[in-house]
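[1] Got a predicted structure plus its sequence, pasted below:
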Amino acid sequence: MSRNVWLLTVILITVLLGVNNTIYYFTTKESLEDNLRHELESVAKQIQISIELSRNGAEVYQEQIGRELRAASIAAQFALNPELEKVTNAQLGELSDKLDLLDITLLQRTPDNIILAKSSDPGQIGLKTKTWDPWYKAFKQLFDERRVTIDWGQKLENFWSGPFEFSSSDTSKVNKWGYYYDGTTDYIIDPYISFDDRQLHYEERTGVSRLITRTLGENSSIVEIAVINPHTFPLGTRTTITEEGKELKHMTQEPIISGSNRFKHDSDKANVKLANEQDDYVWLDTHMDGKHIIKLYIPVSIDEKSASMVDENGDPINRYVLMLVADYKSIQDKLDKQFVGIILIIAIVTLLSLLVLYLAFIAYRKSRDKLVRKAQETYVDEVNGLFQSIRAQRHDFMNHVQTIHSFAQMNKTEELKRYTAELAGEIREMNDIINIGNPAIAALIRSKISQAEAMRIKLKADFTDLNKLELGVKSLDLTRMLGNLIDNAFDEVQSYAEERRCVSARGCQQEGYLEFVVSNICDDTAKLSDKRIFDPGYSTKNDAHNGLGLAIVKSIVDQYKGTVRIVMDKEDWIAFIIRIPH
């Protein structure tokens, strides 16, 4: 029979270990996948920071170009006649060469439009700007107010510049224009440069596109990165038709700002929208082109709205979505490698567990009798200890009785009265505490009585009807309120002579409310009339106190829609009265 029990136990333990290890295996698999997801999130965060730094750098570089265009505008203003009719296109061409600009154009205001009147580029002359939103609005503000206030572009004194954008006169080129007007001329000076001459050099070395290329080369598990405009991504590439009938793209409204989106999925638009609106990561686990991939959509908020990214209405945006595509094969390879190790560990742990179990059974059989004897000895010791406690209690009782009997035999009536009064006082004091009714308050008062005895403070406690307490007030909150008020009273009376160290604590349930009153002797009641007495951090005591006690009391009372007030109706006494409705 014993052998059958042993065999059944071993089988049961083996099954339990197998189930436990199986659960552990799949739990660990899920944990590893989560860890790898976190790792991908970490890589994505690093890429996000790098891209944001690069993008900010490009913005700063554009602003520097804008300042150069303003300086070129001022130089051109000194070189040109203030009247448009007295300026020739040839002069503008010569001046643009000297200032190392692509071209210079002069804008003239007409009754119903603002036109490109003269330019070193013949293709610019005669173009109307009324449909160039928001550029036209900026031109009008320059003419009217000599400054631009629209929430887009770079604004300097008497100057405004938009980001790099496709040219209306030559839709294949990307330029950056600056516009200057200080009222001394009858035209706006518009110098501009080519993207290929300035910004392209920056982008090739440190720009976002360069960063994406390097990141893809250094991270084998990441196969694609894209910076997405969440507003125009669902709409596709935005174009308009120029006066010459050419199709004009808008660089600032491109759906893919940088990178590419070769791994397109039907849920991309919905996921980009979700990430942008919820400001949280969105994951997509899918198969495409025979690959198991994970797409991660990361919303990236920017501190200031960027002029180089606008929505479908031309308004600057303050968030874009970074999309990463990871090849799950590299992740799966890591998982498989770790799983092999886990399986070996599980097998070794199982064998060791069975060996330990076998040895434990052998040790158990040898020590069973010893443990039984030990248990009996422990039981006897515990019984002896119990009798010892009873004898000690009886001994104390007999001492009290014998002392009372001795005082009676010796007719020492006064001593007998004092002794029995002291004994009865201890019993009555304990009974009073027990009869408070609320265990939490009873424990607090018992603790404060002990504390008061050590500090030589006379604490009078009187609590009634708390055994019928039916309020929504937590016991923790009751003890916090009373404890802080009693501690404040102890702090106050401790500085007085011992015979004046008096504190009173009362509590009862009245009709419609619960009332607590804590009072104490106080020679300087004026200091407690300050309205800041309940403010956190305010204290009338020394620097060792943090001034939080009364603030805590006030916050708890307010929580229960109650009141706390200070009463000074007795000379040299002050009372804090709390009332909580029920």
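    That came in fine, so what should we check first?
[2] C-alpha from now on. contacts and neighbour counts both.
    Will do.
[3] how close does the closest residue to Leu95 other than its chain neighbours get to Arg109?
    Nearest residue to Leu95, sequence neighbours excluded (Cα to Cα, 6 or more residues apart in numbering): Ala76, at 7.1 Å. Ala76 is 19 Å from Arg109, where distance means Cα to Cα, to the nearest Å.
[4] now do Ile65
    In terms of Cα to Cα, Ile65 sits 26 Å off from Arg109.
[5] Of the two, give the one with the bigger neighbour count.
    For Ile65 versus Arg109, the count of surrounding residues by other Cα atoms under 10 Å is larger for Ile65: 20 against 16.
[6] so where do the strands sit in the stretch 351-500 of the chain?
    Assigned by DSSP state E, counting those that start in this stretch, the strands in the stretch 351-500 of the chain fall at 458-463.
[7] Name the SS class of Ser168, please.
    Here Ser168 is recorded as coil under DSSP: H, G, I helix; E, B strand; the rest coil.
[8] most residues in a single helix of this structure, which one?
    For the chain, the helix with the greatest residue count under DSSP state H is helix 328-409.
[9] the longest strand in the protein is where?
    Longest strand in the chain by number of residues (criterion: DSSP state E): strand 291-310.
[10] Below is structure B, check it against A:
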Amino acid sequence: MQRNVWLITISIVLALILINNTVYYFLTKKTLEDAHESEMLRLGKQIEISVEQYRKSTEYYEAQIGRELRAASIAAQYALDPDVEKVTDEQLKELSAKLDIDHISLLKRTEDDIILYRSSDPTQPGKSTKSWKPWHQIFQQLFNQEKLSEEWVGQSMAHFWSGPFETSSTDKGKIYKWGYYYDGTTNYIVDPYVDYKGSLEAFDRLAGVDRLIGDLIEKDDSLLEIAVFNPETFPDGVWYMKEGIGRKENLVQRPQLYGKYEIKTGKDVESVREAYSSGKIVSFVEDAGELSIHKMFIPVSAADQGINIVDENGEPMDTYVLSIVSDYSYIQHKLDSQFLNLGLIISLLTAASVVIAVIALRYYKQTRERAVAMTQETYTEEINSMFHSIRAQRHDFLNHVQTIHMLAELNKHRELVAYTKELTGEIRLMNDIINIGNPAIAALIRSKISQAESYKIAFSCHFNGLKLQGMGAKTLDMNRILGNLIDNAFDEVLKYEESMRQVCLTVNQTENMLEIVIFNTCLEAKKLAAKPLFEAGYSTKRDQHQGLGLSIVKSIAERYKGETEVVADAEDELKFIVRIPL
């Protein structure tokens, strides 16, 4: 039985450790995920700021280039004849070299079109601009001396407009920034332009967003990929058919603005659109080949700043989506590391707990053995005392018979009745004790009778059955109940003179109930009956007692689903009742 209790205890402890570790695992995982997401958000904010700084720097740099293109346009206009028919391509080629720009073209207005009429680039003359949106619209406004449209991203100055760097409509392998100047003194628009590689590429290499993204990924082991998307054109972009060059995509409409997009999942398109439309961060964990990745899509608004991107219809946009991809296994590695440390700590604590448990078990076992030995010793002494009393009665039996015979011969009837009454009372009491049926309880009662005789207490007891097997009660518990009740009664009556020291114990066992009743003399019975006599710590004898005796009785009774009660039936008699169901 004891072995089973220990097995159950160990099982419960192991189950609690398992539950604790499981809860700790998921809480730690959630904490690490939240910390990782916060780090990604911080990183996203850093990239967002860097993108904006780069955009502002690029915008300023392009504005400087635009002013230089305007200055070059004015210089070219002064150097050229105001009639486009009198200007040659050779003049333009020579002039562009002097002004240190890549090329100069002249745009002429026809009845239904605006065409590239003269150019230092031999591939340009004769090209129509009718399909160039919104450039063709800007050209019309310049020729008409109208206010230039602000719907398209670009740079406007007096009689001048310059768009952002863009892929050439006549050579998709080239990226240029064009300037367009017309003040009404000529019959053509002056169009100087510079190559991206010669003007902005070096700047991008030194301070561009791609450089920043590359540095961040290189320095952070958990970062795998960072990209900036145009949410309106992602993922396929917008392509146009251009005469002579085939399909062309405008830079300001490209789906991927910066960074790399090589780790792809089926949720990317939906996530980009959701982040863009809701204005909220979208994130998920996904397996991508052998990697477990964490993707985060952050919408970035620049409504008050302006950005050089447009949607599929050419309308300017004020929001882009930042994508950050990190290695989710990085979190798992941290968890594994923490759980390895935790496992070592638990192992050490478990080993220490086992040692402490073994020591405690041995101490408990030794203490129990000592208690059993003391109980056995007391039990033996009480049994020996009872047997000694029985042998003494048998030894004195002949003397009692001789005394009775002599009193009968002397016709001492009154003395004879008194003597036999006392003798039969003692024998009846001893028989009652023997008939209890439990040697340990019988020994306790016999010792209390001897104690009462020494204290000159009139102690009587009556037992109507006391079988502990059927009720599941332990002899030790029953002796503790009886012993504490009797000792409490003895302590109370010892306050009074010898003639008032009355204690009576009655034990009655029926089919359904074991009832123990003890009453003693008490001149304050009514007053004490209202007190919490069965509560721990309460005592009317604080100088000598700790108030534990009756509380022990109550706790044992409640353990067996029983109850206790204090009753004062008379002014000078206090009764204690214990009922235990069978």
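    On my side now, so go ahead. Source: prediction; values computed, not measured.
[11] Once they're superposed, what TM-score comes out?
    Here the superposed chains carry a TM-score of 0.57, computed using TM-score structural alignment, normalised by the length of the first structure; 371 aligned residues with a Cα RMSD of 3.5 Å.
[12] on that earlier part again, give me the mean deviation of the longest strand of the first structure from the second structure.
    Comparison of strand 291-310 of the first structure with the second structure after fitting gives an average deviation of 2.4 Å (mean Cα distance after the TM-score superposition for the first structure).
[13] got the angle for that strand vs helix 328-409?
    Interaxial angle of strand 291-310 of the first structure relative to helix 328-409 (axes from the mean of the first three to the mean of the last three Cα atoms, to 10 degrees): 90 degrees.
[14] Would you mind pulling up the elements that strand 291-310 of the first structure packs against?
    When contacts are defined as 3 or more Cα pairs under 8 Å, 6 or more residues apart in numbering; DSSP states H and E, strand 291-310 of the first structure sits against helix 268-278, strand 282-288, strand 316-327, helix 328-409.
[15] Let me know which of the ones you listed is the nearest to Glu30 of the first structure.
    Shortest distance between Glu30 of the first structure and these, using Cα to Cα, is found for helix 328-409: 10.0 Å.
[16] From the contact counts, what lies against that closest one?
    If you count contacts as 3+ Cα pairs under 8 Å, 6+ apart, helix 328-409 of the first structure packs onto helix 2-79, strand 291-310, helix 413-434.
[17] between the ones you listed, which gets nearest to Asp151 of the first structure?
    Of all these, strand 291-310 comes closest under Cα to Cα, at 8.5 Å.
[18] And the contacts of the closest one?
    Defining contact as Cα atoms under 8 Å, 6 or more residues apart in numbering, one finds that strand 291-310 of the first structure is touched by 48, 59, 152-154, 162-164, 229, 251-253, 271-272, 275-276, 279-287, 316-329.
[19] so stretch 508-528 of the first structure matches what in the second structure?
    Per TM-score structural alignment, stretch 508-528 of the first structure has no counterpart in the second structure.
[20] so how many other residues sit close to Val355 of the second structure?
    Neighbourhood size, Val355 of the second structure [other Cα under 10 Å]: 12.
[21] Tell me the spacing between it and Leu348 of the second structure.
    Going from Val355 of the second structure to Leu348 of the second structure by Cα to Cα gives 11 Å.
[22] do the same with Arg3 of the second structure
    In this view, Arg3 of the second structure and Leu348 of the second structure are 25 Å apart by Cα to Cα.
[23] So which of the two has more stuff around it?
    Leu348 (12 against 8).
[24] quick revisit: just say which of the helices and strands packed on helix 328-409 of the first structure is most tucked in.
    Comparing these by mean neighbour count (mean count of other Cα atoms under 10 Å), strand 291-310 ranks first with a mean of 20.
[25] nearest spatial neighbour of the aligned residue in the second structure for Arg210 of the first structure, skipping sequence neighbours?
    Under the alignment (TM-score structural alignment), Arg210 of the first structure pairs with Arg211 in the second structure. Distances taken as Cα to Cα, 6+ apart put Arg205 closest to Arg211 of the second structure, at 6.3 Å, once the chain neighbours are dropped.
[26] Regarding that neighbour, what is its secondary structure?
    At Arg205 of the second structure, secondary structure determined by three-state DSSP is helix.
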